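Peer 1: Just a sequence and a predicted model for now, questions to come.
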Amino acid sequence: MGENRLTGLRERLWDFGLRWALLSRPIGYKVHRIDRRRVLKWIDTPTEASSMAFVARNTTIPIPRVYEIVRHEGRYALIMEYIDASERAWGKLTADAKASVAKQLGEYISQLRDLIPPHPGIVECIDGCACRDPKLNMPLEVGTVEYFHESLGHDLVRDSTHADWAPYRPKFEQIRGRKYKTMFCHADLSWHNILIRDGRIVAILDWESAGWYPEYWEYTRLSLCWVMDPKFWELLQPHLTVYPDELAADLALSDAITGYW
């Protein structure tokens, strides 16, 4: 997806409208209401918009329509559709509604997993750039799945003689040598990125971490996203391809090194 560079009168008008939006209609972190049908989100690169366009073309997952990307004062502004979803508060959903949402979410994840990667076996964003995981808060360099694991610290923990890491080593030995396909993942499917209306998912937001990851990645990320709602995590299980060994290794990695749990 291309970007628009503002010049002349349009830049001055856009700047005036933006300043008004920033002052009067904030609706979230880096997100501002422009008018009745549009919101603006500041993004670091156009990659998020590219991911949204790719998923919208190839799945039935509900995603806000992207109107344009504007580069303004050294930053990117993603202009997209405003979705009205008053049932965003998960605490108000009934048990039956949460079960229905879990099933819908599982179906959408299956659609993402069915997408065909342009470079099988390579961990990367939709545009070939490095992915960024929201929990690790670090860029994950483009490379093979093996290199991805090495970058995370799998080899470091597994092969270390550090006594404190001894309990973690069996977790990594168990998955050592396994081969993984790369599949498209959202990588941050927490409740605040899923908009619900009348018991249906009407939008999935925040695709900034999306990309081609090892096939288990969505599952292990989901476990982190739903740590505060273990009942919903349980509801999701029948609708997911589960990776218990990889999840155990991921949790061990968190305890040993990264501390994101």
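Peer 2: Nice, I can see it.

Peer 1: use CA for all of it now, contacts and neighbours both
Peer 2: Will do.

Peer 1: right, and Tyr216 touches Asp245 too?
Peer 2: No: applying Cα atoms under 8 Å as the test, Tyr216 and Asp245 come out as separate, 9.8 Å apart.

Peer 1: what touches both of these two?
Peer 2: Shared contacts of Tyr216 and Asp245, defined by Cα atoms under 8 Å, 6 or more residues apart in numbering, are absent.

Peer 1: With neighbour numbers in mind, choose between those two.
Peer 2: Tyr216 (20 against 14; other Cα atoms under 10 Å).

Peer 1: Which parts of the stretch 51-200 of the chain are strands?
Peer 2: In the stretch 51-200 of the chain, the strands defined using DSSP state E, counting those that start in this stretch lie at 66-72, 75-81, 122-123, 131-133, 138-140, 143-144, 182-185, 194-197, 200-204.

Peer 1: another structure for you, compare them:
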Amino acid sequence: MQSMKAHGRPSPGNVLLRLICFASRCKLAWTLWCWFPRTVRLACYRSLEEAGLPTHAMSKVVKLPCGLVLKRVNRSPFPEAANTRFVAERTSVPVPRILDVVEGHGPEPYGYILMTWIEGEPLRAWIAAHSQRTVEEMTAHAQLQEAMDSGNMEALEAAMGEIRALPPPRLDMSEGRELADDLREAFRGLRSLSPCNPCAISGLHGRPLSTARCGGPSMLGPFSSQDDFKDTVFSLAGGAVAYRLPELRRLAAPVRAKMHRVCFTHGDLHDGNILVKDGRLVGIIDWEHAGWYPEYWEATMMEYHMMGRPLNHQFWDDVQPFGTLCYDAELALEYALWRCTGTTTIADARGDDLSCPRYVRISFVPRLSLRGLLDCADEAVVAQGPMKGNF
């Protein structure tokens, strides 16, 4: 039997793409589509996932025509969609518009979110393009990228040794004034939201929190008080490094004693989740970890993602998204806990010094994931990288 393609007919996936594009532009048609049974929409989105263009090689996000993007998640998709809609409705923060959410049922949870595509480059690309580096720095980081691409561990260690010896790179913020203003306004909008329960620490509508810290656990709470939240986060540390607990308790005491304001928090605000176009903020994406946290959590989680990233530190020091607020005690505690919790534990003597440096140089990066290593190289080598937009 000859294939449909042999007769010049469009494939089923392309037919679906055209139908979805048409329906998304017509409010009545889209309302009717969303009334279709869940199983039908799931099957269609599975076909669209295969027909779309992945935003990068390992991504489960595919770009569709007509300014749409389809994201597959290995969990319930409803919390992320609800968080995104909540921010869109209550603030002026630019986020994707959610069009449809469908949850599958099987041995493992999964689902799809269909939303609008935001055209822009990740903040990491903007930072890289505005960095000022010497020829020696560019050469060393290019060697690091080449070593990671080839998997040559000996060359990787040599390149990292050279980078450790170099002074921190410098960031030119002369073209970043409007972007900084946009980000400060976005933070003000988020942190001005009032929780229904000013004491509880939870996801939206009292759901559990989904965290992106130290490799898990991925779900925590909900908690009736911030003391319960702080105690739970503290309890995750220890294990093979339980002898550090006295120092951890000393660092935890002032944080535990302070009653923090509860703020709506993105919870995973790394430089890949902020989109920039023409020097302006155009989108903040990936809201699956958002929820009501103590006010310092956004700041410490941003620091968590900036370990070994001096350019990012320079950028956010200039932006000052939290104004005059200072979370030194909270960061000191969190930095110490990171070195004693989950996949970021440093179990040998190098991890016994729990004091928090403002900059964690690249010497700590090998303990992070391959993603962290690649991000460090991305800061140094301004490559074309993955497709611009939400991914």
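Peer 2: Sure, I can see it. Model, not experiment: these values are computed from the prediction.

Peer 1: Need the TM-score between these chains.
Peer 2: Here the TM-score for the pair of chains, by TM-score structural alignment, normalised by the length of the first structure, is 0.85; 253 aligned residues with a Cα RMSD of 2.8 Å.

Peer 1: how about the strands of the stretch 51-200 of the first structure, which one is nearest Ser110 of the first structure?
Peer 2: Among the strands of the stretch 51-200 of the first structure, the nearest to Ser110 of the first structure by Cα to Cα is strand 182-185 (9.8 Å).

Peer 1: with the second structure superposed, average distance for that closest one?
Peer 2: Mean deviation of strand 182-185 of the first structure from its aligned counterpart in the second structure after superposition (mean Cα distance after the TM-score superposition for the first structure): 0.7 Å.

Peer 1: of all the strands of the stretch 51-200 of the first structure, which lies closest to Leu224 of the first structure?
Peer 2: Leu224 of the first structure lies closest, by Cα to Cα, to one member of the strands of the stretch 51-200 of the first structure: strand 131-133, at 11.9 Å.

Peer 1: gap between the closest one and the chain center?
Peer 2: Strand 131-133 of the first structure sits 9 Å away from the centroid of its parent chain (Cα atoms, centre = their mean, to the nearest Å).

Peer 1: Stretch 174-192 of the first structure too?
Peer 2: Relative to its chain's centre, stretch 174-192 of the first structure lies at 11 Å (Cα atoms, centre = their mean).

Peer 1: Counting neighbours, what do you get for the corresponding residue of the second structure for Phe16 of the first structure?
Peer 2: Applying TM-score structural alignment, one finds that Phe16 of the first structure aligns to Ser47 in the second structure. Ser47 of the second structure: 16 surrounding residues under other Cα under 10 Å.

Peer 1: List the contacts of Ser47 of the second structure.
Peer 2: Counting by Cα under 8 Å, 6+ apart, Ser47 of the second structure touches 13, 16.

Peer 1: After the host helix or strand of it, which helix or strand is next? Please name it.
Peer 2: Element membership of Ser47 of the second structure, judged by DSSP states H and E, is helix 38-51. Later in the chain than helix 38-51 of the second structure, the nearest helix or strand by DSSP H and E is strand 53-54.

Peer 1: list the helices and strands that next one packs on?
Peer 2: Packing partners of strand 53-54 of the second structure (3 or more Cα pairs under 8 Å, 6 or more residues apart in numbering; DSSP states H and E): strand 61-64.

Peer 1: Report the distance from the following helix or strand past the strand it packs on to the chain centre.
Peer 2: Where DSSP H and E defines the elements, the next helix or strand beyond strand 61-64 of the second structure is strand 68-73. Offset of strand 68-73 of the second structure from its chain centre (Cα atoms, centre = their mean): 16 Å.

Peer 1: So which elements touch strand 68-73 of the second structure?
Peer 2: helix 38-51, strand 61-64, strand 110-116.

Peer 1: deepest of the ones you listed, which one?
Peer 2: Between those, strand 61-64 has the highest mean count of neighbours, a mean of 23, where neighbours are mean count of other Cα atoms under 10 Å.

Peer 1: Could I get the buried residue list for the longest helix along the first structure?
Peer 2: Looking across the first structure with DSSP state H, the single longest helix is helix 95-114. For helix 95-114 of the first structure, burial by neighbour count (16 or more other Cα atoms under 10 Å) applies to 97-113.

Peer 1: now stretch 275-289 of the second structure
Peer 2: Going by 16+ other Cα under 10 Å, stretch 275-289 of the second structure has these buried residues: 275-277, 279-289.

Peer 1: next one: stretch 307-321 of the second structure
Peer 2: For stretch 307-321 of the second structure, a neighbour-count test (16+ other Cα under 10 Å) marks 307-316, 319, 321 as buried.

Peer 1: Then stretch 171-184 of the first structure?
Peer 2: For stretch 171-184 of the first structure, a neighbour-count test (16+ other Cα under 10 Å) marks 171-172, 181-184 as buried.

Peer 1: so can I have JSON lines of the buried residues of stretch 307-321 of the second structure showing distance to Ala129 of the second structure?
Peer 2: As requested, those are exported to JSON lines (distance: Cα to Cα, whole Å):
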{"residue": "Met307", "distance to Ala129 of the second structure": "20"}
{"residue": "Gly308", "distance to Ala129 of the second structure": "18"}
{"residue": "Arg309", "distance to Ala129 of the second structure": "15"}
{"residue": "Pro310", "distance to Ala129 of the second structure": "15"}
{"residue": "Leu311", "distance to Ala129 of the second structure": "11"}
{"residue": "Asn312", "distance to Ala129 of the second structure": "12"}
{"residue": "His313", "distance to Ala129 of the second structure": "16"}
{"residue": "Gln314", "distance to Ala129 of the second structure": "14"}
{"residue": "Phe315", "distance to Ala129 of the second structure": "12"}
{"residue": "Trp316", "distance to Ala129 of the second structure": "16"}
{"residue": "Val319", "distance to Ala129 of the second structure": "17"}
{"residue": "Pro321", "distance to Ala129 of the second structure": "21"}
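
Peer 1: Find the pair from the residues you listed with maximum spatial separation.
Peer 2: Pairwise distances across these peak at 20.1 Å for Gly308 and Pro321 (criterion: Cα to Cα).

Peer 1: about what we covered before: the helices and strands packed on strand 68-73 of the second structure: which one's closest to Ala129 of the second structure?
Peer 2: strand 61-64 (24.7 Å).

Peer 1: In the first structure, point out the residues matching the closest one.
Peer 2: With TM-score structural alignment applied, strand 61-64 of the second structure matches the range 31-34 in the first structure.

Peer 1: and if you look at stretch 83-94 of the second structure?
Peer 2: Aligned using TM-score structural alignment, stretch 83-94 of the second structure spans residues 51-62 in the first structure.

Peer 1: so who does Asp227 of the second structure touch?
Peer 2: When contacts are counted by Cα under 8 Å, 6+ apart, Asp227 of the second structure touches Arg256.

Peer 1: Trace it over to the first structure, please.
Peer 2: Aligned by TM-score structural alignment, Asp227 of the second structure pairs with Glu146 of the first structure.
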